[in-house]
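*Asks:* Coordinates for the following, if possible.
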Amino acid sequence: MSVALSSATAAPASATPRVTYPVDEKRRKLRIAIVTENFLPKVDGVTRTLARLLEHLNAEGHEAIVCGPETGMTSYAGHPVVGTFGLPLVVYPGLKLNFLRPRFIRRLQQFKPDVVHFVDPIFLGAQMLPMVQKWLPLVPCVSSYHTNLPTYATLFGMPWLEATMWRLTRSLHDRCEMVFCPSESTRRMLRSKGFSNVEIWSRGVDTEIFTPAARDDNLRASWGCTPKPASLTAPLTPSVSGSAIAGSSADEAAFFQLASKLGLNLRGSPKRRTSAGSPYDDSFIRTPPSGPSLTGSPEMSPPPSYDSLSSIPDLDGAAFALPPPAMPTNTFHALHASSSSEAAPAPPAPESKTVILYVGRISWEKNLRLLIEAFRMLPAAVRENAKLVFVGDGPARGDLTRLCARHKLDATFMGHQKGKRLAAMYASSSIFAFPSFTETFGQVVLEALASGLPVVGLHAEGTSDLVSHGRTGLLLDVNAAAKSVAAPPSSKAEVEASGSRAPLSPRLVALRNSESSSPKSAADFASAASQAAAKLRPAYERSPSSSASRSNAPTSGLPTPIPSVGDFAAAMTPSSAAFGACARSYSMLLERLVRDRALRAAMGQRAQVGASRRTWWDAMDAVVRGYEEVVEKAGIHNLSDDELEALRARQRKKAPLTGPIVKALIVLYLALFCMLWSRFLSS
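*Replies:* The predicted model follows:
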């Protein structure tokens, strides 16, 4: 080995070439300037991701400076924050139109960045981009696309503005060396719009916080949901890789063996076989009884279950007599009668409910009306056993609260939550419902998956990159569901009960109207619901294909194309027949998971395993590698500490954009803007 690795010894030509080991070189420390339209303390997906990035840069030894709206913060994660004033948007007061200030350019020149990162450039970015390229011509620029702002024009009733916004957004991003987006579906969409040089900047999840172990039964009790009984908290062993929901053969064999020893004859006992295929001969593990047979002894047979201790009968035989009570029965009844002669019996404990959780901004562009209508369409027996929990805040919270109260829906609004409190709400729920179609990634979806929740969402950008249909959740193809509106409604009563003109098959109408809890009725409905849900599955799941073809199936989303924003907007109009069909299909997906706990458990286990592979360090380091790539391509080398301090001293003496002429122009610009704004408000 020493001969092979020695550089002084010549190896023959036929010998194995010498192995060279990569040198663990120290990565260069970067200075990054970040220009953002939005920042903390406003909490949304963009600001949370930006906060994670700043924390990662600080941990890795990089320097950063943030230029954004004025929020009262002067630093974050050890990085300075420079703010500017802005005017709130009329249609969305939570967002502002931020204006460029000369101090931004002065601070950037003093900071001497290696790269400038524009986060969702629209208004402030449109002002800053030409100024940065004017005063810092050698510094490369990158951008990141987080929000489908052009699609909001269609959602707010201005579809004629969408094309113009796409052209503006594309022109801003094209002036940058690299464009980051959070998901593969978003990259496909951007490329179809003419964007170039688009790279993936994914997201991660903190699995130490978002985990099923964060479940809080006290929180469930505050929601009116009792803790799960012992029969439901027993761990399941579903197959994580396959679609079958079944326990392991060893556990099943042990269960039936114990039942046979107790004298119970259970139906459906598996035919246990040895590895050679012959029936099991388990006599070697059975202890021969030394006395009378246990199965023939009525004293040792298991008693039936009882609801209370008072209904347990005494055992036969003096040897098995129960010990005397601490207080005689007559005395107890006399004391109880004297304390409360008209006391009502204690109400039975309510059954554990299935909690359907939504986390995100409470605004109508999140398509929350679909979730409300789908919850209304659940059968009465299913709806009484389910509860809606909304976590978040936004402009539509008041309207949504009144809507749930008007329809008498069991819904609770928890407001904005974060950290371990938010993780407890994920883990204490059963299903995560996310009907939004305007996401570029969907951070809350990833957090729900890490918490072991199956997701019921739409086949849309962002969500389809995280949810595997049939494995970690269920996705609704809006275009496929909207095609079912051709048939007439089943009955007038059904239409009035659902608030929709979408049809139901006569079989499902009869089963839902019966509301029977008998095993036969439940089995019939489960079969019908499975058949209806199978029609919404992709073709590769419906067709009996070979294992080779199934291995080529997509790992996430549906194989069908994602509907366009126009298709979503048309299908999600509450007054349209397509909306009723989509709400009914979404309701069936919810009902399928509410009824089938084993399926929820299997999906939750797969979801947790898949989400655990997405770490925040890998996600944030992806954008740092992008920084390194554009800096290396630009050929910029860092200054030494002494050179940087000398440069900053010169910049302080003579900073650009601070003369009297420039100040006068800025005052004139603000006066003109205020005059135009006042005319706009008066009109």
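*Asks:* from here on, contacts and neighbour counts on C-alpha atoms
*Replies:* OK.
*Asks:* what about Ser429, how many residues close to it?
*Replies:* Counted with other Cα atoms under 10 Å, residues neighbouring Ser429 total 26.
*Asks:* Show me the residue at the heart of this protein, geometrically.
*Replies:* Val445 (0.8 Å; Cα atoms, centre = their mean).
*Asks:* I'd like the next helix or strand past the host helix or strand of that residue.
*Replies:* Using DSSP states H and E, Val445 sits in helix 443-450. If you walk from helix 443-450 toward the C-terminus, the next helix or strand you reach (DSSP H and E) is strand 455-458.
*Asks:* Need the residues that contact that following strand.
*Replies:* Contacts to strand 455-458, defined as Cα atoms under 8 Å, 6 or more residues apart in numbering, come from residues 431-437, 445, 448-449, 463-464, 467, 472-478, 586, 589-590.
*Asks:* and it, how far out from the chain's middle?
*Replies:* Here strand 455-458 is found 9 Å from its chain centre; the criterion is Cα atoms, centre = their mean, to the nearest Å.
*Asks:* still on that earlier bit, which residues touch the residue nearest to the centre of the chain?
*Replies:* Counted by Cα under 8 Å, 6+ apart, Val445 has contacts Phe432, Phe434, Val455, Thr463, Leu466.
*Asks:* from the residues you listed, which ones fall inside helices?
*Replies:* If you go by DSSP state H, those have Thr463, Leu466 in helices.
*Asks:* Can you select the buried ones from the contacts of Val445 in PyMOL?
*Replies:* To isolate the buried members of these in PyMOL, using 16 or more other Cα atoms under 10 Å:
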select buried, resi 432+434+455+463+466
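*Asks:* I'd like the contacts of Val445 as TSV, with distance to Pro182 appended.
*Replies:* Converted to TSV, the contacts of Val445 look like this (distance: Cα to Cα, whole Å):
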residue	distance to Pro182
Phe432	21
Phe434	18
Val455	19
Thr463	11
Leu466	11
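*Asks:* nearest to Gly68, of the contacts of Val445?
*Replies:* Checking these against Gly68 with Cα to Cα, the nearest one is Thr463 at 28.8 Å.
*Asks:* Could you also give me the structure for this next sequence, so I can compare it with the first?
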Amino acid sequence: MRVALFSGNYNYLREGANRALNKLVGYLEREAGCSVRVYSPVTDTPAFKPEGTLVPVPSVALPVRDEFRLALGLPHSVRDDLKRFNPQIVHVSTPDILGVRAQSWAIDRGVPVVASMHTLFETYLEYYRLGWLKPLVRAHLSRFYGRADYVVAPTPALVAMLRDLRGDEHVSVWSRGIDREMFSPTKCDMSWRRAHGIADDEIAVLFFGRLVLEKGIDVYREVLANLQTNAKVRALVVGAGPAESSFSAINRTVLTGHLDGEELSRAVASGDIMLTPSTTETFGQVVLEAMASGLPVVSADAPSSRALIEEGKTGILCQSTAIDEYVAAIERLATAPDVRKAMGDAARSASTAYSWNAASESVYEVYRSLVAQTY
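*Replies:* Now for the predicted structure:
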């Protein structure tokens, strides 16, 4: 099977969406015998080696978030490459200009289109004072997902939403996976904590992921400021991004910057509690990675977190902006090591339900069904 995949960011920044796409492409080529060509903007400093054959698409930097690139369409060189490749499936993963043009290209030629949902773009707008654009963005997203022959989304809640939007059942779950050897409680390292100035009797409250406003940084900062007056806690921030300076107001914050591999595993497992106030996730890969590392998670009560966290067993869900609820939840866990350990153990156990191969196979089965119906 020949698959053409279109992405707005396949490997130039490390994010949950492109990691899932790379896992999918690796599975398709190694396990399913597919040939995959990926069309995406690129940079001179990619975050990781891409799976499949990556075809660069000309792009420009976005004005508000210049770390991201925007392809302005399908130039002749890309169209010629597509014609030679002659894909049997077109998979669009970003509702940008490139994704829309790729949809049109496939529709004009009778090639089935699969769309995958990775980002709740409309939820980002308020963080950048662009809330007035919501009606336009929602209309565009409705059309984009409505034009696809089939849509895959990471949680049952999003599947239900998309089925309502489309008015049909041609939507299913494409979940995510976890490397439980990489993310494991065994990677906890007290000497690493001490080297970063975290005392043995301090509770390290982890913030993990890209440091951008839409991840709930303001809430995290306020919660830590309240906690530090009543409990012996430290802010442990693992990640990098344009909003890094927002953490400077938190007393004695440990900022690790971007980490990979064993360094990342050690940092995450060396936290005590993860706090994630984000309501903009479609899945929450970092939550799953913290759970696999044996950390109880205190999270905003959002559809993505409800799909991963069992309230009171693997974590605690709070109203998204209720600072007092977050503070109470973390103080409870900080002062009850037995509860914290039991919740972390349960979170680790719950992570066994997630497999990259099983998740990728579910997408391949969608491809197979569409190809069988079409050709």
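*Asks:* Can you calculate the TM-score here?
*Replies:* The TM-score (TM-score structural alignment, normalised by the length of structure 2) is 0.94; 370 aligned residues with a Cα RMSD of 1.8 Å.
*Asks:* pretty sure Val371 of structure 2 contacts Val114?
*Replies:* No: under the criterion of Cα atoms under 8 Å, Val371 of structure 2 makes no contact with Val114, lying 11.1 Å away.
*Asks:* When the two are compared, which one has more neighbours?
*Replies:* Val114 (25 against 15).
*Asks:* Can you classify that one as helix, strand or coil?
*Replies:* strand (DSSP: H, G, I helix; E, B strand; the rest coil).
*Asks:* Show me the helices in the stretch 51-200 of structure 2, by range?
*Replies:* 76-85, 97-109, 121-124, 134-147, 156-166, 190-195 (DSSP state H, counting those that start in this stretch).
*Asks:* Same check on the stretch 251-375 of structure 2?
*Replies:* 261-269, 285-292, 303-308, 323-334, 337-350, 356-374.
*Asks:* from the helices of the stretch 51-200 of structure 2, which stretch is densest packed?
*Replies:* helix 97-109 (a mean of 18; mean count of other Cα atoms under 10 Å).
*Asks:* Show me what that one is packed up against.
*Replies:* In terms of contacts (3 or more Cα pairs under 8 Å, 6 or more residues apart in numbering; DSSP states H and E), helix 97-109 of structure 2 is packed against strand 2-6, strand 69-71, strand 89-92, strand 113-116.
*Asks:* got the angle between it and helix 76-85?
*Replies:* 40 degrees (axes from the mean of the first three to the mean of the last three Cα atoms, to 10 degrees).
*Asks:* what sits up against helix 97-109 of structure 2?
*Replies:* Under Cα under 8 Å, 6+ apart, the answer for helix 97-109 of structure 2 is 6-8, 70-74, 90, 92-93, 112-113, 144, 147-148.
*Asks:* one more time with 7 Å
*Replies:* Phe6, Ala71, Leu72, Gly73, Leu74, Val90, Val92, Pro112, Val113, Phe144 (Cα atoms under 7 Å, 6 or more residues apart in numbering).
*Asks:* The helix holding Val445 of structure 1: how far from the chain's middle?
*Replies:* With Cα atoms, centre = their mean, you get 3 Å for helix 443-450 of structure 1.
*Asks:* can you check stretch 2-22 of structure 2 too?
*Replies:* That offset, for stretch 2-22 of structure 2, works out to 11 Å (Cα atoms, centre = their mean).
*Asks:* Then stretch 214-231 of structure 2?
*Replies:* Put simply, stretch 214-231 of structure 2 sits 22 Å off its chain's centre (Cα atoms, centre = their mean).
*Asks:* Repeat that for stretch 66-83 of structure 2.
*Replies:* Using Cα atoms, centre = their mean, the offset of stretch 66-83 of structure 2 from its chain centre is 24 Å.
*Asks:* now swap in stretch 581-594 of structure 1 and tell me
*Replies:* 18 Å.
*Asks:* One more: stretch 88-105 of structure 1?
*Replies:* For stretch 88-105 of structure 1, the distance to the chain centre is 29 Å (Cα atoms, centre = their mean).
*Asks:* Over to stretch 142-158 of structure 2?
*Replies:* For stretch 142-158 of structure 2, the distance to the chain centre is 17 Å (Cα atoms, centre = their mean).
*Asks:* Which part of structure 1 matches it?
*Replies:* Matched against structure 1 by TM-score structural alignment, stretch 142-158 of structure 2 falls on residues 170-186.
*Asks:* Distance across stretch 349-365 of structure 2, terminal residue to terminal residue?
*Replies:* 28 Å (Cα to Cα, to the nearest Å).
*Asks:* oh, I was asking about stretch 268-287 of structure 2
*Replies:* 11 Å.
*Asks:* quick check: it aligns to which part of structure 1?
*Replies:* The aligned range for stretch 268-287 of structure 2 is 426-445, by TM-score structural alignment.
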